[in-house]
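Chemist: just coords:
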């Protein structure tokens, strides 16, 4: 049996419920969802308010506060520090440009790139590069980590089944991309990112797929997600 702190556990569960409520949630509804009395729910909310993690509107609805966004921003540097050495190994093993891509709205944004020493031809994939999630291995891998939808592209469905996405010529003529989502234990996690490699036509896709999937598992384990 886990040795957990009940009050902290309730506070974390409250934050999760509040984050899912697009238009906010009342204290009464929160108490009902947590299966606790309203007095305890009010104390939890008051504590979270003191730390800026939630705010209460004039109508009494509870919403996430600015401090929650601050913590999410602080996570990115930790992601970069954990991913950097793994990315270096991945680029070397695959003989290709390795990258980490995160979802920003309906686009994928490259936040890390590590070039390989192998080969002369390099792909124009740089930090800050953006593209629709529906194009390129990185974006398709991210979409595959979401719940299935009836109108999703076939490539997304296939990537979810395979555990990786393989694309050719999506973002640059002759470029081959392989990417795998960073899978979380919580399917509703706000973290949506992928790790992968991209190179020109001579990419050893079998080797790249194995290396990318292995690195994705390593990064997820190190981040504890």
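Modeler: Yep, that arrived. Computed from a predicted structure; not experimentally measured. Numbers count the residues shown, from 1 in each chain.
Chemist: going forward, measure contacts between C-alpha atoms and count neighbours the same way
Modeler: Noted.
Chemist: and the longest helix along the chain, how far out from the chain's middle?
Modeler: Under DSSP state H, the helix in the chain containing the largest number of residues is helix 66-94. Centre-to-centre, helix 66-94 and its host chain are 11 Å apart (CA atoms, centre = their mean, to the nearest Å).
Chemist: got the angle between the next helix or strand after that helix and helix 66-94?
Modeler: Later in the chain than helix 66-94, the nearest helix or strand by DSSP states H and E is strand 97-104. Strand 97-104 runs at 160 degrees relative to helix 66-94, counting by axes from the mean of the first three to the mean of the last three CA atoms, to 10 degrees.
Chemist: what does the helix or strand just after strand 97-104 rub up against?
Modeler: Heading C-terminal from strand 97-104, the first helix or strand you meet, by DSSP H and E, is strand 107-114. With contacts defined as CA atoms under 8 Å, 6 or more residues apart in numbering, strand 107-114 is touched by 80, 84, 87-88, 91, 97-103, 125-133, 138-139.
Chemist: Got another one to weigh against that:
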């Protein structure tokens, strides 16, 4: 284990110890840490005790195996769930999976990435004709419900910069006029959800709802894509499920709606 030339030896040892614990997906013993790090047992033991006291390390089921503690989750959420999409997916997975089972439609979780939205999780519908959603897929923000929602909750200067980059058409229904897009964004922000009416793919529509972090910043969107036109009752059912999931996920990550008091 090499140490930084002008750093603190204790901090360096602690950093390497935390990395070793993080790499051991199912936890690691004191003996294994001593062997792996090449540090005296007493030193490793003292570091573990200090980290445990601050919640940065915890014993698995109170035994002799160590894992990262709950404090790391709290610290990561303070930065922003967007900084660690794994935390966001972990919280969203049971919510979206249950919702997909209830209404027999696929659910998509996407996060803003510059000019694009990136799909970070998909809960497929158990139905026979569910839409396939590619995790890792990207699309420009103005062509889909989730992207328009992200723009609607962005600063005006960000929207201006986005429009200046050009609004290419994906289908004949894609909004390509900056003024029309800005008008749509005002309505989307007012409604609290967005719709995609064949703007990204012909024959496919979607309803999307926002997820916010503790600073009231949009960090993700939950979208429900479906084929064809939904009846008014069906559309209300999809919208209600998507809104409920977004509210629950925002709460799960200690977020808040920017318009809430």
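Modeler: Received the coordinates, thanks. Since this is a predicted model, take the numbers as computed values, not measurements.
Chemist: returning to what we had before: in the longest helix of the first structure, which residues are buried?
Modeler: Along helix 66-94 of the first structure, these residues count as buried under the neighbour rule (16 or more other CA atoms under 10 Å): 79, 82-84, 86-94.
Chemist: mind listing the helices for the second structure?
Modeler: Under DSSP H, the second structure gives helices at 9-23, 30-37, 41-53, 71-79, 85-103, 145-152, 156-164, 178-191, 232-252.
Chemist: now for these, which one comes closest to residue 200 of the second structure?
Modeler: Of all the helices of the second structure, helix 145-152 sits nearest to residue 200 of the second structure, with 8.8 Å by CA to CA.
Chemist: so where in the first structure does the closest one end up aligned?
Modeler: The aligned range for helix 145-152 of the second structure in the first structure is 137-144, by TM-score structural alignment.
Chemist: Mind telling me what residue 203 of the second structure corresponds to in the first structure?
Modeler: By TM-score structural alignment, residue 203 of the second structure lines up with residue 174.
Chemist: Work out which residue lies at the spatial centre of the first structure.
Modeler: Central residue of the first structure (CA atoms, centre = their mean): residue 192, 2.1 Å from the mean position.
Chemist: how much space is there between the residue mapped onto that residue from the second structure and residue 248 of the second structure?
Modeler: Here residue 192 of the first structure is matched to residue 219 in the second structure, going by TM-score structural alignment. Using CA to CA, to the nearest Å, residue 219 of the second structure is found at 14 Å from residue 248 of the second structure.
Chemist: isn't residue 49 of the first structure right up against residue 55?
Modeler: Yes - if you go by CA atoms under 8 Å, residue 49 of the first structure and residue 55 touch, sitting 5.9 Å apart.
Chemist: how close does the residue of the first structure most remote from its centre sit to residue 8 of the first structure?
Modeler: Each residue of the first structure has a distance to the centre, and by CA atoms, centre = their mean the biggest one is for residue 39: 35.4 Å. Residue 39 of the first structure is 16 Å from residue 8 of the first structure, where distance means CA to CA.
Chemist: Over to residue 80 of the first structure?
Modeler: Relative to residue 8 of the first structure, residue 80 of the first structure is positioned 28 Å away (criterion: CA to CA).
Chemist: Then residue 217 of the first structure?
Modeler: Per CA to CA, residue 217 of the first structure is found 29 Å from residue 8 of the first structure.
Chemist: By how much does the match of helix 145-152 of the second structure deviate from the second structure on average?
Modeler: Compared with the second structure after the fit, stretch 137-144 of the first structure shows a mean deviation of 1.3 Å (mean CA distance after the TM-score superposition for the first structure).
Chemist: roughly how far is that stretch from the heart of the chain?
Modeler: 11 Å.
Chemist: Check what contacts that stretch and list those residues.
Modeler: With CA under 8 Å, 6+ apart as the criterion, stretch 137-144 of the first structure contacts 101-103, 107-108, 131-134, 155-157, 159-160, 164-167, 177-181, 192-196.
Chemist: run the last query once more with 7 Å
Modeler: 101, 108, 132-134, 156-157, 159-160, 164-167, 177-181, 192-196 (CA atoms under 7 Å, 6 or more residues apart in numbering).
Chemist: again with stretch 204-222 of the first structure
Modeler: The contact list for stretch 204-222 of the first structure (CA under 7 Å, 6+ apart) reads 83, 86, 90, 93-94, 178-184, 195-196.
Chemist: Could you save those as JSON lines and add columns showing distance to residue 149 of the first structure?
Modeler: JSON lines is the format used below for the contacts of stretch 204-222 of the first structure (distance: CA to CA, whole Å):
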{"residue": "83", "distance to residue 149 of the first structure": "30"}
{"residue": "86", "distance to residue 149 of the first structure": "32"}
{"residue": "90", "distance to residue 149 of the first structure": "31"}
{"residue": "93", "distance to residue 149 of the first structure": "34"}
{"residue": "94", "distance to residue 149 of the first structure": "32"}
{"residue": "178", "distance to residue 149 of the first structure": "22"}
{"residue": "179", "distance to residue 149 of the first structure": "20"}
{"residue": "180", "distance to residue 149 of the first structure": "19"}
{"residue": "181", "distance to residue 149 of the first structure": "17"}
{"residue": "182", "distance to residue 149 of the first structure": "20"}
{"residue": "183", "distance to residue 149 of the first structure": "18"}
{"residue": "184", "distance to residue 149 of the first structure": "19"}
{"residue": "195", "distance to residue 149 of the first structure": "23"}
{"residue": "196", "distance to residue 149 of the first structure": "24"}
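Chemist: Return the member of those nearest to residue 29 of the first structure.
Modeler: Ranked by distance to residue 29 of the first structure (CA to CA), the contacts of stretch 204-222 of the first structure are led by residue 184 at 27.5 Å.
Chemist: The closest one reaches residue 225, doesn't it?
Modeler: Yes - using CA atoms under 7 Å, residue 184 of the first structure makes contact with residue 225 at a distance of 4.9 Å.
Chemist: Show me which of the two is the more surrounded one.
Modeler: Between residue 184 of the first structure and residue 225, residue 184 has the larger neighbour count (other CA atoms under 10 Å), namely 18 against 13.
Chemist: Please consider this matter closed, and thank you.
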